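Visitor: The sequence and its predicted three-dimensional model are supplied below.
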Amino acid sequence: MKERKVIIETGLNLENSYASLPKTFFTRQSPSHVPSPKLATLNYPLITSLGLNAKALQSNDGVDILAGNKIPKGAMPLAQAYAGHQFEHFTMLGDGRALLIGEHITPLGERFDIQLKGSGKTPYSRGGDGKAALGPMLREYIISEAMNALGIATTRSLAVVTTGESIIRETELPGAILTRIAASHIRVGTFQYVSRWGTVEELRALADYTLQRHFQEGDDKENRYLFLLQEVIKNQAKLIAKWQLVGFVHGVMNTDNMAISGETIDYGPCAFMDAYDPATVFSSIDTYGRYAYGNQPNIAAWNLARFAETLLPLLHINQNEAIKIAQNAVSDFTKLYKHNWLSGMRGKLGIFNEELEDEYLIESLLSTMQKYGADYTNTFRALTFDEIEDTVLFGKIEFDKWYELWQKRLTRQEKSKVSSKQLMKSSNPAVIPRNHRVEEALEAAVKQGDYSVMERLLDALSRPYDHSREQDHYSTLPEPSTCPYRTYCGT
């Protein structure tokens, strides 16, 4: 009776539709018991939107659920199997340190995966301990919530709990578990796994499940599997364009890190760019810059081609015809991405209508920003508020010429200058999770147990388009350093 009372109080309403797929898609697995779980942070706005009970989740029983020490009613913990191209090399993967607890059905009928990340070994751990350290879990919490506030499709973080364990990486680190919320955890790599080691019937089962879960309009289409491919391509074209528009660098765009739902997933070595440079790389393992900021659209297209390959048996009975269908669909990505990116860049410059010369205008500005090492976010913010004298571009001949062209361009539209400024304010964030501010928050939380720095940062990041002077602290650039900023996978 006690367990039933806990479930009612938390508001968790779990189903397990993924478990209806063939058994080769997953392995049933219980989370590892942790010795002393404590709540580190809880996402109250997300709790409300999911219809959960914050007070119950803060209780000892609630924390035990978030730590995996108690299995809530209706849960069926499992580790998902998937494969992937990691830096172009194909390999078998799977949830090596995460478990899908179940799918929560909200009061509005929405379905979200509830996943515990850092919950212990699984059959897919590949020699790892299946655990997670506090710093990387808090980092995912911060960045994913910032992405959500920026209006970018993303998995979200419900909570982080410390486990009372020491995690051995390069040194001893406090252990933690993150509760991740996602539309689903179906990846390009999930399809690759079934395509390589499953049957056509199993592939069809996965595709049908994905259509039912994410793209129900496909039921009325002549070729529902082509519709699936096209919708995934459309969603990724929107997503990657939004990444580029805010200077986000994912850091590890392996095919297992591309979600079929179109959400940003797996915040490992990610970061936001300061000075504009397409070659920006933060990941410590991306030696050759495969996943650099400027390469992200091309990598997305490459990943989508791998996804299309998995669907060939479903697209057409004749393989040659299937290949043509897939190639035609994937070839649309570049056009779709460019449309989304140009539309977003026009918004950042206060432009409502379209002209052929717009791309030249945009690229000219970016080229000048790169030449002089101008900060990406703050440059567009300065343009928004006519404060360009505060940037490194002020007084530069190339910029002065560009600025004159831009002002003339703004006159060639029906919208007023006031409307243009409003468009720019809603398109150019005042704050992003600057790397030095994120590190500042993580250091205070992990080393000193002080979460107030992180809470203030999260508060500022939750309102990126407010443009209030209280946010100025989070817009300041880091001190110059001879060492480039590096991030790590957190495994």
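Guide: Cool, the structure landed.
Visitor: can we go C-alpha only for contacts and neighbour counts from here?
Guide: Noted.
Visitor: Do a quick rundown of the helices in the stretch 301-450 of the chain.
Guide: Along the stretch 301-450 of the chain, counting by DSSP state H, counting those that start in this stretch, helices occupy 312-315, 319-348, 358-372, 376-384, 397-411, 417-427, 435-448.
Visitor: For residue 44, which of those helices is the nearest?
Guide: Residue 44 lies closest to helix 435-448 among the helices of the stretch 301-450 of the chain, at 18.7 Å (C-alpha to C-alpha).
Visitor: What are the contacting residues of that closest one?
Guide: Residues from elsewhere that reach helix 435-448, judged by C-alpha atoms under 8 Å, 6 or more residues apart in numbering: 134-135, 138-139, 142, 174, 271-272, 450-451, 453-454, 457, 474, 478, 485.
Visitor: Show me the residues you listed that map onto helices.
Guide: Among the contacts of helix 435-448, the ones falling in helices (DSSP state H) are 134, 135, 138, 139, 142, 453, 454, 457.
Visitor: which among the contacts of helix 435-448 end up buried?
Guide: 134-135, 138-139, 142, 174, 271-272, 451, 453-454, 457, 474 (16 or more other C-alpha atoms under 10 Å).
Visitor: Let me have the residues you listed in CSV, extended by distance to residue 395.
Guide: Shown next, in CSV, are the buried ones among the contacts of helix 435-448 (distance: C-alpha to C-alpha, whole Å):
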residue, distance to residue 395
134, 46
135, 42
138, 41
139, 38
142, 37
174, 50
271, 30
272, 27
451, 42
453, 37
454, 37
457, 33
474, 26
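Visitor: How about the secondary structure of the nearest residue to residue 174 once chain neighbours are set aside?
Guide: For residue 174, ignoring the flanking residues on the chain, the nearest one in space by C-alpha to C-alpha, 6 or more residues apart in numbering is residue 166 at 4.9 Å. Taking DSSP: H, G, I helix; E, B strand; the rest coil as the rule, one finds residue 166 in the strand state.
Visitor: want to compare, so here's the second one:
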Amino acid sequence: MDNSFASLPSDFYTRLMPTPLPAPYLVATSASAAALLGLDQATLAEQASLDILAGNSVPDGAQPLSAVYSGHQFGVWAGQLGDGRAILLGNADTPSGPIELQLKGAGLTPYSRMGDGRAVLRSSIREFLCSEAMAALGIPTSRALAVAGSDQGVYRESVETSAVVLRMAPTFVRFGSFEHWFYRKQPEQLKILADYVIDRFYPQLRAEENAYAAFLREVTRRTAELVAQWQAVGFMHGVLNTDNMSILGETLDYGPFGFMEAFDRGHICNHSDQGGRYSYGNQPQIGHWNCYALGKALLPLIGEVKAAQDALDVYQSAFAAKADQLMRAKLGLATAQDDDRDLMEAMFTVMEDNHADFTQFFRRLGALRVDAVPDAAAMAEAGANHPDAPVRDLFLDRAAFDAWAQRYRARLRAENSVDADRKLAMDQVNPKYVLRNYLAQVAIEKAQNKDFTEIARLLTVLERPYDEQPEHEAYAALPPDWASHLEVSCSS
């Protein structure tokens, strides 16, 4: 191991060792994340590995530290934040490039403020599962290697047991890392950090006339495309503060996240978000807002407001292009037509009016046959034997779905769509399995009783989200009634 971030001046971080986790035990491991490091799950189960995962020892070559950063939280400048419970061990060289290893929940740091530096088992399991689920969906994300637990109690709304999750990413530098130096009026440190990130992760931008403007443009583009990918699978981050935004355009910091179920553009997955700033429908504009905050922080380096504005202007077009591409794929459309957005908007309206399940709708839509129902009269007469029943039954207002389906069929016919080919393509982009809150809750409750088998079983399902997996059909079911009472918040 090495630690490239430790090569920066000492005011970028504090060197410290993790606080040991008493009597740790292994909760979960990811074979695919381990493979990125050239490890296997058997190695992770060894005592020496468990000690590292729990923060009770560090790997050879590690240089543990916690980074300082600042940020806007819920749109308000929060000042200095930093790694309040995370410790960066360093980076490991892999065939795909260096990957940083970070322990989350590893104890107090100078940036803990009023916190205890620990993470609870509940939130650690959620982050572990969602990190790996997002990777399997093909969405850029930090990864989670493993979770180590302990019976050590920590207090949130009640006393819970503590845990540490080992996270992996090329870097944990975030928008707020740059805001920190801008608002402290320390342009020298701002330049040092920008040069470090550009040289390490964006070296091709050195060929640009203004490398800092090009850097802002590239981060803005990546962020726009990332948010479009979130929207396409119904993922809601929940806490899109600038200190939770990756400088590489990866999903970072899984707190109160959620996957859309009954479709509602105004849905708020974070119980702490009283004003709905981070609702599903607001995510695209919040991503843009955060890029503006980054642009403001980089302005002393970019030099000209127009250059910064030009870089930020790529957001809207990049988001729209990616969102259109993804939505056409989800609908099985092989070509682009001028009225496609009208078709999509009509679809979302009827989904929202009927509270149709987001994931099931798109998955079942792939089975619709272009010529199965020739006209509206036949649709009405078909009743329970309606050929569209699997997807149609998600709607209380069947007539509203039928009207939209007529438009959709006409659009498919216009490009001579072939049912079998279209379904195959749609099944590859419309997941059958996502990490619904109730699935995570079942795994958490079993884990709180030292039964970790459900975490492993659920991970197995989520690692193949596009496959049918008939043996795991129950994991694709609509949420039970009790799931409506689940709440996730910023407390973890």
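Guide: Alright, I've got the coordinates. From a predicted model like this one, the values you see are computed outputs, not experimental measurements.
Visitor: picking that back up, closest to residue 47 of the first structure out of the helices of the stretch 301-450 of the first structure?
Guide: helix 435-448 (22.0 Å).
Visitor: So residue 230 of the first structure versus residue 331 of the first structure, what's the distance?
Guide: In this view, residue 230 of the first structure and residue 331 of the first structure are 10 Å apart by C-alpha to C-alpha, to the nearest Å.
Visitor: Looking at those two, which is more packed in?
Guide: Neighbour totals were compared for residue 230 of the first structure and residue 331, and residue 230 leads with 20 against 14 (other C-alpha atoms under 10 Å).
Visitor: surely that one meets residue 329?
Guide: Yes: with contact defined as C-alpha atoms under 8 Å, residue 230 of the first structure counts as touching residue 329 (6.2 Å).
Visitor: residue contacts, the equivalent of residue 256 of the first structure over in the second structure?
Guide: Matched by TM-score structural alignment, residue 256 of the first structure corresponds to residue 243 in the second structure. Contacts here follow C-alpha under 8 Å, 6+ apart; on that basis residue 243 of the second structure touches 69, 70, 71, 72, 73, 174, 175, 176, 177.
Visitor: what would the residues you listed look like in JSON lines with secondary structure and neighbour count?
Guide: Listed next are these as JSON lines, based on DSSP: H, G, I helix; E, B strand; the rest coil; neighbours: other C-alpha atoms under 10 Å:
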{"residue": "69", "secondary structure": "coil", "neighbour count": "23"}
{"residue": "70", "secondary structure": "strand", "neighbour count": "25"}
{"residue": "71", "secondary structure": "strand", "neighbour count": "29"}
{"residue": "72", "secondary structure": "strand", "neighbour count": "21"}
{"residue": "73", "secondary structure": "strand", "neighbour count": "15"}
{"residue": "174", "secondary structure": "strand", "neighbour count": "21"}
{"residue": "175", "secondary structure": "helix", "neighbour count": "28"}
{"residue": "176", "secondary structure": "helix", "neighbour count": "29"}
{"residue": "177", "secondary structure": "helix", "neighbour count": "29"}
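Visitor: closest to residue 307 of the second structure among those?
Guide: Using C-alpha to C-alpha, residue 175 comes nearest to residue 307 of the second structure of the contacts of residue 243 of the second structure, at 18.6 Å.
Visitor: To which residue of the first structure is the closest one aligned?
Guide: For residue 175 of the second structure, the residue aligned by TM-score structural alignment is residue 188.
Visitor: For residue 105 of the first structure, which non-adjacent residue is closest in space?
Guide: Once flanking residues are discounted, residue 105 of the first structure sits nearest to residue 111: 4.7 Å by C-alpha to C-alpha, 6+ apart.
Visitor: if I pick whichever residue in the second structure pairs up with that neighbour, what's in contact with it?
Guide: Applying TM-score structural alignment, one finds that residue 111 of the first structure aligns to residue 98 in the second structure. With contact set as C-alpha under 8 Å, 6+ apart, residue 98 of the second structure has these partners: 91, 92, 170.
Visitor: Distance check, residue 98 of the second structure against residue 201 of the second structure.
Guide: Residue 98 of the second structure is 10 Å from residue 201 of the second structure, by C-alpha to C-alpha.
Visitor: what about the strands in the first structure?
Guide: 14-15, 26-28, 38-42, 78-80, 83-86, 89-92, 98-105, 111-117, 156-168, 172-182, 248-249, 271-272 (DSSP state E).
Visitor: Of all those strands, which one is nearest residue 307 of the first structure?
Guide: Distance to residue 307 of the first structure, taken as C-alpha to C-alpha, is lowest for strand 83-86 among these, at 10.3 Å.
Visitor: In the second structure, what range does the closest one match?
Guide: Going by TM-score structural alignment: strand 83-86 of the first structure matches residues 70-73.
Visitor: how big is the offset of the matching stretch relative to the first structure?
Guide: After superposition onto the first structure, stretch 70-73 of the second structure sits on average 0.4 Å from its aligned residues (mean C-alpha distance after the TM-score superposition for the first structure).
Visitor: So for the second structure, the centremost residue is which one?
Guide: Geometric centre of the second structure, nearest residue: residue 251, 4.1 Å, by C-alpha atoms, centre = their mean.
Visitor: Let me see the contact set for the spatially closest residue to that one that is not a sequence neighbour.
Guide: Using C-alpha to C-alpha, 6+ apart and skipping the chain neighbours, the partner closest in space to residue 251 of the second structure is residue 141 (4.3 Å). Going by C-alpha under 8 Å, 6+ apart, residue 141 of the second structure touches 131, 134, 135, 169, 250, 251, 252.
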